[in-house]
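S.K.: Below are the sequence and a predicted model; questions follow.
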Amino acid sequence: MDIVDMAKRIVAGERRALARAITLVESSRADHRAQSRTLLETLRNHAPERQALHIGLSGTPGVGKSSFIESFGLMLTGQALKVAVLAVDPSSARSGGSILGDKTRMEHLSRDRNAFIRPSPSQTELGGVARRTREAVALCEAAGFDVILIETVGVGQSETTVAQMSDLFILLMAPAGGDELQGVKRGIMEIADMILVNKADGALKDVATRTCADYAGALRLMRKRVYDPENFPKACTVSAWEGHGLEAAWDDMKALADWRKTEGHWATRRAEQARYWFEEEVRQSLLAQLQTNNAVASRMNTLGQAVSDGQTDASAAAAEILQMLKIQP
């Protein structure tokens, strides 16, 4: 595989090369991981100045994330912007498989020449995103996309990981999503930059307006963040079905992004995210050693059985494994 040629094709905006590159970075094979690292470093040299707006989108299942993304994406492409959608589908805990049906739910956007949609399985990852989503974002950015939408699985409070790869984090809520959502609201609302109450149309319009007012009141009670201007974070109503509120929401997103760039928060945030993913890569690589190192994996099985049988203490067994990895317990 010619990595330099692939990089040039990605920078030129070739979709097939971009799709192949995302498949490469998602692979867990050792040779593919080495090639993906080379590719990302090559792209850093070929397109160092390209910066897209990264928008993370989260919300409970059934809130209309895919419908919102299609309507919102079509509005953006109608403004001559190039939009990439990275949709993370939940993987089965039993088989490990994923339906990867997001692209079929975005029928019109998937046919738009200025849009690129890539569904990926979440596999065993928590946080609502796949492990290599961040690298896929970097590839789309190098390919010249203006806006990158990262749609999460829709699992609730643990989805805060997506905020570590987004410039803006948008939380979609449904009208009258009351008591049954209390368990997910606090943690995820604290990191949201905007809350959009979807389905504000038809019989639900008045309910959506009241729900939006409730969320706006809740946001005002939260501690002010240093990287927010006045009136942010904020809550608004939108209708993915009718298209109402989408342009206003986009204007708010642009205003927030521009303010953060002017005030220096944009660069600081991206630097913090880079540091976070460096540390996360180290953690994940160390955990992978437990499965890929045959000697360690074998000893893990032996010690695991011993702990189950009460023959040894869990802490002592863990210390032995750490010693094998040459890590001080």
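M.R.: Right, received. Where do you want to start? Numbers count the residues shown, from 1 in each chain.
S.K.: use CA for all of it now, contacts and neighbours both
M.R.: Will do.
S.K.: Moving C-terminal from the longest helix seen in the chain, which element do we reach first?
M.R.: The longest helix of the chain (DSSP state H) is helix 265-292. Next in sequence after helix 265-292, counting helices and strands by DSSP states H and E, comes helix 294-308.
S.K.: Run through who's touching that following helix.
M.R.: 289-291, 312-314, 317, 321, 324-325 (Cα atoms under 8 Å, 6 or more residues apart in numbering).
S.K.: Please compute how far that helix lies from its chain's middle.
M.R.: 34 Å (Cα atoms, centre = their mean, to the nearest Å).
S.K.: Check stretch 108-123 too.
M.R.: For stretch 108-123, the distance to the chain centre is 14 Å (Cα atoms, centre = their mean).
S.K.: now do stretch 63-81
M.R.: Distance of stretch 63-81 from its chain centroid, counting by Cα atoms, centre = their mean, is 17 Å.
S.K.: And the longest helix of the chain, what's buried?
M.R.: Buried residues in helix 265-292, counted by 16 or more other Cα atoms under 10 Å: 265-266, 269, 273, 290.
S.K.: Output those residues in CSV; the columns should cover distance to residue 43.
M.R.: Shown next, in CSV, are those (distance: Cα to Cα, whole Å):
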residue, distance to residue 43
265, 25
266, 21
269, 21
273, 19
290, 32
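S.K.: what's the closest of the residues you listed to residue 42?
M.R.: residue 273 (20.5 Å; Cα to Cα).
S.K.: show me the contacts for the closest one.
M.R.: When contacts are counted by Cα under 8 Å, 6+ apart, residue 273 touches 164-165.
S.K.: Looks to me like residue 235 is in a helix.
M.R.: No - assigned with DSSP: H, G, I helix; E, B strand; the rest coil, residue 235 falls outside any helix and is strand.
S.K.: how far away is residue 8 from residue 169?
M.R.: 31 Å (Cα to Cα, to the nearest Å).
S.K.: More neighbours: which of those two?
M.R.: residue 169 (26 against 18; other Cα atoms under 10 Å).
S.K.: quick one: which helix or strand includes the more buried one?
M.R.: Secondary structure from DSSP H and E places residue 169 in strand 168-173.
S.K.: From residue 179, how far out is the most centrally placed residue in the chain?
M.R.: Nearest residue to the geometric centre of the chain (Cα atoms, centre = their mean): residue 162, 3.7 Å. For residue 162, the distance to residue 179 (Cα to Cα) stands at 25 Å.
S.K.: swap in residue 216?
M.R.: Residue 216 is 17 Å from residue 179, by Cα to Cα.
S.K.: Of these two, which one has the most company?
M.R.: Using other Cα under 10 Å, the more surrounded residue of residue 216 and residue 179 is residue 216, with 19 against 8.
S.K.: shouldn't that one be in contact with residue 232?
M.R.: No - counting by Cα atoms under 8 Å, residue 216 sits too far from residue 232 to count as a contact (9.8 Å).
S.K.: ok, second structure coming up, stack it against the first:
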Amino acid sequence: MTNLARSPDLAGIAALVSGVRARNRAAVARAITLVESKKPAHQADARALLKELLPFTGRATRVGITGVPGVGKSTTIDVLGSHLTAKGHRVAVLAVDPSSTRTGGSILGDKTRMVNLAADDNAFIRPSPSAGTLGGVAAKTRETMLVCEAAGYDVILIETVGIGQSETAVSDLTDTFVALMLPGAGDELQGIKKGLLELADLIAVNKADGDNLARARIAAAEYKAALHILAPASAVWQPPVITYSAATKEGIELLWSHVLDHRKKTSDVGELQEKRRTQQVKWMWAMVDDRLKTKIHSDPTVRARVPALEKAVAEGTLPVSLAAEEIAALLGF
């Protein structure tokens, strides 16, 4: 536990802050690596770094993008990101990959899936292994986002794997949540989670080109009808449904204009500011949960007792509530 309490490396942190603020890509990468590190020796430095960077954050447009595998998330982000950098924006893409169950590392190569942005000096792509965290969202994605904002990236695009509860987690990180859909809704609409439609600030049906165009328009009409039976989350915003094609780039400008319109309307009435304040509090409790889990796994007394408790619970000889109570007592609660 001594490593957790050690003093931060102030000189090293100051140099890193300067590098991030100077938009040095290597410094940004090092800062993110530090923030993502699970080593106790790095955690004090990471906390001190984020404290220094915090005043330079919060100005970016934060957009979450989700959709089922095959919907074209990476292609959409590549095209949208390139569109934005051409307009003078600096774009950071935080792509949360499914993790290898054996190694915990990223098994998809985002830079190979976003070929244009990967070669763009005004874009920064950071794949993050989800490592089993809730909904596939990397535990440190929110801190990575702050580093990118401090480095002057004014648009943050967060791609989620689109499984489990990842939609909720990404919605809690971003200002605008975009759900990408496939053409040919029909029966597929029945399988769309009501929760996803409730979270979405914009629904965009991809692959609206060639033979798919008519099906995409029908799908858009189906989603629009579904949205009308739900109470909108915002008093000033009814989620639009659009069609677009990542392959032909038709509709990309429209997609982005809706993101900006959503940001403006919610900001004008204070909804955006309130949403971010609520997110900050949620982030705080998420970090408390992370610290508690770290303590559980690092405390030698708890680690020594846990296997026996797990065995007793699995065999049905010890009630779950009593096992949980014993672990809490060992931690001093």
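M.R.: In hand now; what should we look at? Fair warning: this is a prediction, and the values are worked out from it, not measured in the lab.
S.K.: equivalent range in the second structure for the longest helix of the first structure?
M.R.: Alignment note (TM-score structural alignment): helix 265-292 of the first structure is matched to residues 271-298 of the second structure.
S.K.: Can you find the partner of the residue nearest to the centre of the first structure in the second structure?
M.R.: Aligned partner of residue 162 of the first structure by TM-score structural alignment: residue 170.
S.K.: and the helix or strand containing that match, how far from the first structure on average?
M.R.: Using DSSP H and E, residue 170 of the second structure sits in helix 166-171. Between helix 166-171 of the second structure and the aligned residues of the first structure, the post-superposition mean distance stands at 1.5 Å (mean Cα distance after the TM-score superposition for the first structure).
S.K.: Return the list of helices and strands in contact with that helix.
M.R.: Contact analysis of helix 166-171 of the second structure by 3 or more Cα pairs under 8 Å, 6 or more residues apart in numbering; DSSP states H and E lists strand 61-66, helix 194-199 as its packing neighbours.
S.K.: Pipe those into JSON lines and attach distance to residue 255 of the second structure and mean neighbour count per row.
M.R.: JSON lines is the format used below for those (distance: least, Cα to Cα, whole Å; neighbours: other Cα atoms under 10 Å):
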{"stretch": "strand 61-66", "distance to residue 255 of the second structure": "12", "mean neighbour count": "22"}
{"stretch": "helix 194-199", "distance to residue 255 of the second structure": "17", "mean neighbour count": "16"}
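S.K.: okay, the ones you listed in a markdown table with distance to residue 88 of the second structure next?
M.R.: Formatted as a markdown table, those follow (distance: least, Cα to Cα, whole Å):
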| stretch | distance to residue 88 of the second structure |
| --- | --- |
| strand 61-66 | 14 |
| helix 194-199 | 29 |
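S.K.: which one of the ones you listed lies closest to residue 118 of the second structure?
M.R.: Counting by Cα to Cα, residue 118 of the second structure lies closest to strand 61-66 out of these; the figure is 18.3 Å.
S.K.: relative to strand 61-66, how tilted is the helix or strand just after the closest one?
M.R.: Using DSSP H and E, the helix or strand that follows strand 61-66 of the second structure in sequence is helix 73-86. For helix 73-86 of the second structure against strand 61-66, the angle by axes from the mean of the first three to the mean of the last three Cα atoms, to 10 degrees is 160 degrees.
S.K.: what range in the first structure does helix 73-86 of the second structure sit on?
M.R.: So helix 73-86 of the second structure sits over residues 65-78 in the first structure, by TM-score structural alignment.
S.K.: The matching stretch: which residues count as buried?
M.R.: Buried residues in stretch 65-78 of the first structure, counted by 16+ other Cα under 10 Å: 65-77.
S.K.: What is the nearest of the residues you listed to residue 155 of the first structure?
M.R.: residue 65 (12.5 Å).
S.K.: was I right about the closest one contacting residue 173?
M.R.: No - look at residue 65 of the first structure against residue 173 with Cα under 8 Å: they stay out of range, at 9.3 Å.
S.K.: between these two, what contacts are shared?
M.R.: Common neighbours of residue 65 of the first structure and residue 173, using Cα under 8 Å, 6+ apart, are residue 59.
S.K.: got a list of contacts for the match of helix 73-86 of the second structure?
M.R.: With contact meaning Cα under 8 Å, 6+ apart, stretch 65-78 of the first structure is reached by 57-59, 82-83, 102, 105-106, 108-109, 112, 114-115, 149, 151, 172, 198, 239-241, 243, 246-247.
S.K.: Could you tell me which of the residues you listed belong to strands?
M.R.: Judged by DSSP state E, the contacts of stretch 65-78 of the first structure include 57-59, 83, 115, 149, 151, 172 as members of strands.
S.K.: For the counterpart of residue 193 of the second structure in the first structure, grab the count of nearby residues.
M.R.: Per TM-score structural alignment, the equivalent position to residue 193 of the second structure in the first structure is residue 185. Residue 185 of the first structure has 18 neighbours, counted by other Cα under 10 Å.
S.K.: does residue 236 of the second structure count as helix, strand or coil?
M.R.: Residue 236 of the second structure is classified as coil under three-state DSSP.
S.K.: Now do the nearest residue to residue 168 of the second structure once chain neighbours are set aside against residue 65 of the second structure, distance only.
M.R.: Excluding its sequence neighbours, the residue lying closest to residue 168 of the second structure (Cα to Cα, 6 or more residues apart in numbering) is residue 199, at 7.3 Å. Residue 199 of the second structure is 11 Å from residue 65 of the second structure, where distance means Cα to Cα.
S.K.: Check the contact lists of these two and give me the overlap.
M.R.: Taking Cα under 8 Å, 6+ apart as the contact rule, residue 199 of the second structure and residue 65 both touch residue 177.
S.K.: Residue 98 is in contact with residue 127 of the second structure, correct?
M.R.: No - contact criterion Cα under 8 Å: residue 127 of the second structure and residue 98 do not qualify, at 10.0 Å.
S.K.: Quick check: neighbours shared by the two?
M.R.: What both residue 127 of the second structure and residue 98 touch, as defined by Cα under 8 Å, 6+ apart, is the set residue 106.
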